[in-house]
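# My questions are about this predicted structure, shown below with the sequence.
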Amino acid sequence: MSRLALTERLNQPMRQPKELLAYTADGPKVYLDDRALRYHYFPRAEWQRGLNLGTGFEQYKEKNETGIHLDSILTALIEHERQKGRVDAKIITWRGVLTRIISLCKSPEEDLSFNVTGFDGQVFIEYDEEHDRQKKAQEKPFPMGKKFGYTGYCFEKFATLPKPWGECTRAEIEGRYKGTASHGLEYCTLVRSGVGSIKVVYAGEVDSVEGEKDPKDPLGRYVELKTASAIKHIKQAERFEDKLFLSWLQSFLVGTHKVVYAFRDRDLRITAVEEYKTDKIPSLVKNSKINPTPRWNGNDAISFYAVVLSWIKDTVEDGKTYKLRHTPNSQFLELVPSDYSLPDRKVSFLLPEFVEWRESQTK
């Protein structure tokens, strides 16, 4: 077992994220196109109508998050490597995995577990679905939790169009305020970034694009959409600053330039919409008048990210599988050898087609 203290830091520059490709995911299926890309459109006159973010909740069904592994990422990587050669990166994972790990620098009470394997000179990290399932089953029920989660999907439905505004019919523009928000297809960006000399490839879902996607700078047009309770008192303001940490981190990691928040009242009606430039969020929190000491520091998060990547790179060996875990309020991250593997997979949890592809390139 190897351990890393949460107090460790490494001062290294963050690599500018670069999109390798974008793809549409439909469960296990991957399409290398923009069919699921949504276009941001939510003028002030529309949200001022007091739209209800609970619209359609009665028919809503929660998303099935099981069985995702790294399959869509690895499928997309096969196509990328066929055209441009083996991807130059040490670690391959989901943006959400990185977000959870980095968040430990601010929230050491989190209970985390991930599956890790070394293959072909690279490190692959996926969610530990069994751990997450057990954790969710043990959580105390929060009656409004599901409904609050739904408001995020509903806002995405309200604030986006399936095509640029000029190409949409009136029915498409006005119809987005009716019916139930569904998960549907996911539009994902696969980027390469990292810290210092360590390169990381990861994928994350994109909520929308502003205007039309720029082939020369696709990340610069992406928009993250979020919801939060309307801020009426100090405690709510503090909670919002905590939410901004995750919003900044999610957006920063994939180069999304803007986060748009819809604030909702107790009846889930939109009371305000605010835009935040991703690169300005850390200074906004730093200069907050709410707390004399900022609730989080972006540079500290990057320094923690850097030392975690370095530790993982130096610890994980080819042909071996591990659990990357953190128990609540522990002062350490741990990499523990594991025999975890899926019965139908040759290399731990990795997509068989990806393993075959890589092996074919060494013959």
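Arrived safely.

# contacts, neighbours, all on C-alpha from now
Will do.

# any idea where the helices of this protein begin and end?
Along the chain, the segments classed as helices by DSSP state H run 44-47, 71-84, 95-102, 129-138, 145-158, 170-174, 234-254, 281-286, 298-315, 352-360.

# nearest to residue 221, of those helices?
Closest of the helices of the chain to residue 221 is helix 234-254, at 11.4 Å (criterion: Cα to Cα).

# Show me which residues of the closest one are buried.
237-238, 241-242, 244-245, 247-254 (16 or more other Cα atoms under 10 Å).

# again with stretch 98-114
98-106, 108, 110-114.

# In these, find the pair that's most separated.
106 and 114 (18.9 Å).

# Residue 18 is in contact with residue 191, isn't it?
Yes - judged on Cα atoms under 8 Å, residue 18 makes contact with residue 191 at a distance of 5.3 Å.

# Need the overlap of contacts for the two.
residue 254 (Cα atoms under 8 Å, 6 or more residues apart in numbering).

# So which of those two has more stuff around it?
Ranked by neighbour count (other Cα atoms under 10 Å), residue 18 and residue 191 place residue 191 first, with 23 against 17.

# which residues sit in contact with the more buried one?
By Cα under 8 Å, 6+ apart, the contact list for residue 191 reads 17-21, 201-203, 254.

# Alongside the first one, take a look at this:
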Amino acid sequence: MSNDDQQPPQRKRRRTDAYPSFRLSHTESYQGNFPVYKQPQEITSYSIDHERRVWFDNREMKYYYPATSDKKDLNVGYDKMIQRDESIPEHIDTLLDALTNANAKQPDDNQITADIVTWRGIMTKILCTPYSRREPWELRATKYNGTIYMEEQVTDKKKNSEDQASDRQKMMSYWGYRFETLCTVTKPPHEMTKKDPELQERLTASANTNIQYCILAKTKLGNNSIIMGAEVDCCRDVKPKDPLQQPSNYIELKTSRVIESERNQYSFDR
């Protein structure tokens, strides 16, 4: 082919379906002064029952009451566990419904608007990314009236991992739910007695992951105001009336493997 017949090189077309992304540097690059983080203030709370119906009240709120038996078998009830159907996308619908309900009760645009509205778990994913390089994630984000609404887009890798989970892995996932069952009750601790039937019933109880108690809280990280929705495991005692004191009354229950190495310790600290 002569030079006259040759076509000029064509510029590569930019993929329009590619997701925006950002580069990660070494963790040392993120050292420095932490931006000012404002004490979260609760906006509202709501319950989701065993049928995934939303109630704008505290009916599903649990209270922390330490396990009363030495026999804390986390395998008990696994065969009776009721698992939420994760194939049904719920997005951030309940979060937005709760904001709408809160504003209807007491109109205040400053209370229900922010630069970012999302789940607490999404903020955790973002902030822990430099330390969790083997845990990819994707997010959906929509900007509307100056607010960025974010939710998770489940990756194919995560879907495949969940679909291929072994019976042992599924059992280990259950342990966290079972631990919550052993350490919580449905009424304030000061109303409990050592012979309360609920204490005996929870020894053999299973878990229903459809049931949730969630709160919405507003905070500020640097110059960015954030409204975060979060599931709450339990409360220390009766819920304070002061919205600023409410978040400190909540307890996050976690299980962990026995720490036997520096790597185990690093994972736990992370």
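Right, received. Where do you want to start? The structure displayed is predicted, hence computed values, not measured ones.

# Can you calculate the TM-score here?
The TM-score (TM-score structural alignment, normalised by the length of structure 2) is 0.79; 237 aligned residues with a Cα RMSD of 2.3 Å.

# hmm, back to that, let's have the helices of structure 1 in TSV, adding distance to residue 30 of structure 1.
Listed next are the helices of structure 1 as TSV, based on distance: least, Cα to Cα, whole Å:
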stretch	distance to residue 30 of structure 1
helix 44-47	34
helix 71-84	6
helix 95-102	18
helix 129-138	21
helix 145-158	22
helix 170-174	25
helix 234-254	20
helix 281-286	33
helix 298-315	28
helix 352-360	13
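
# now for those, which one comes closest to residue 275 of structure 1?
Across the helices of structure 1, closest to residue 275 of structure 1 is helix 281-286 (Cα to Cα), at 10.4 Å.

# Distance to residue 283 of structure 1 added to the buried residues of helix 234-254 of structure 1, as CSV?
Below are the buried residues of helix 234-254 of structure 1 laid out as CSV (distance: Cα to Cα, whole Å):
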residue, distance to residue 283 of structure 1
237, 16
238, 15
241, 12
242, 14
244, 11
245, 11
247, 14
248, 11
249, 14
250, 17
251, 15
252, 14
253, 17
254, 19
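
# Where do the strands of the stretch 101-250 of structure 2 begin and end?
Assigned strands in the stretch 101-250 of structure 2, in chain order: 116-119, 138-144, 147-153, 184-185, 212-221, 224-231, 234-235, 250-251 (criterion: DSSP state E, counting those that start in this stretch).

# would you list these in CSV and tack on distance to residue 81 of structure 2?
Below are those laid out as CSV (distance: least, Cα to Cα, whole Å):
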stretch, distance to residue 81 of structure 2
strand 116-119, 25
strand 138-144, 29
strand 147-153, 25
strand 184-185, 17
strand 212-221, 15
strand 224-231, 19
strand 234-235, 20
strand 250-251, 23
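
# Can you measure across stretch 194-213 of structure 1, start residue to end residue?
One end of stretch 194-213 of structure 1 sits 24 Å from the other (Cα to Cα, to the nearest Å).

# quick check: that stretch aligns to which part of structure 2?
Stretch 194-213 of structure 1 corresponds to residues 220-239 in structure 2, going by TM-score structural alignment.

# List of residues touching that stretch?
35-40, 61-64, 95, 112-121, 180, 184, 188-189, 212-219, 246, 249-253.

# cutoff 7 Å now
35-38, 61-64, 95, 114-120, 184, 188-189, 212-219, 246, 249-253 (Cα atoms under 7 Å, 6 or more residues apart in numbering).

# Aligned to residue 92 of structure 1, what sits in structure 2?
By TM-score structural alignment, residue 92 of structure 1 lines up with residue 117.

# Please tell me how far its match sits from residue 55 of structure 2.
In terms of Cα to Cα, residue 117 of structure 2 sits 21 Å off from residue 55 of structure 2.

# The residue nearest to the spatial centre of structure 1 and residue 175 of structure 1, how far apart?
For structure 1, the residue nearest the mean C-alpha position is residue 96 (3.9 Å; Cα atoms, centre = their mean). Between residue 96 of structure 1 and residue 175 of structure 1 the computed distance is 31 Å (Cα to Cα).

# Residue 335 of structure 1 too?
49 Å.

# More neighbours: which of these two?
It is residue 335, of residue 335 of structure 1 and residue 175, that has more neighbours when counted by other Cα under 10 Å, with 24 against 13.

# Noted, bye for now.
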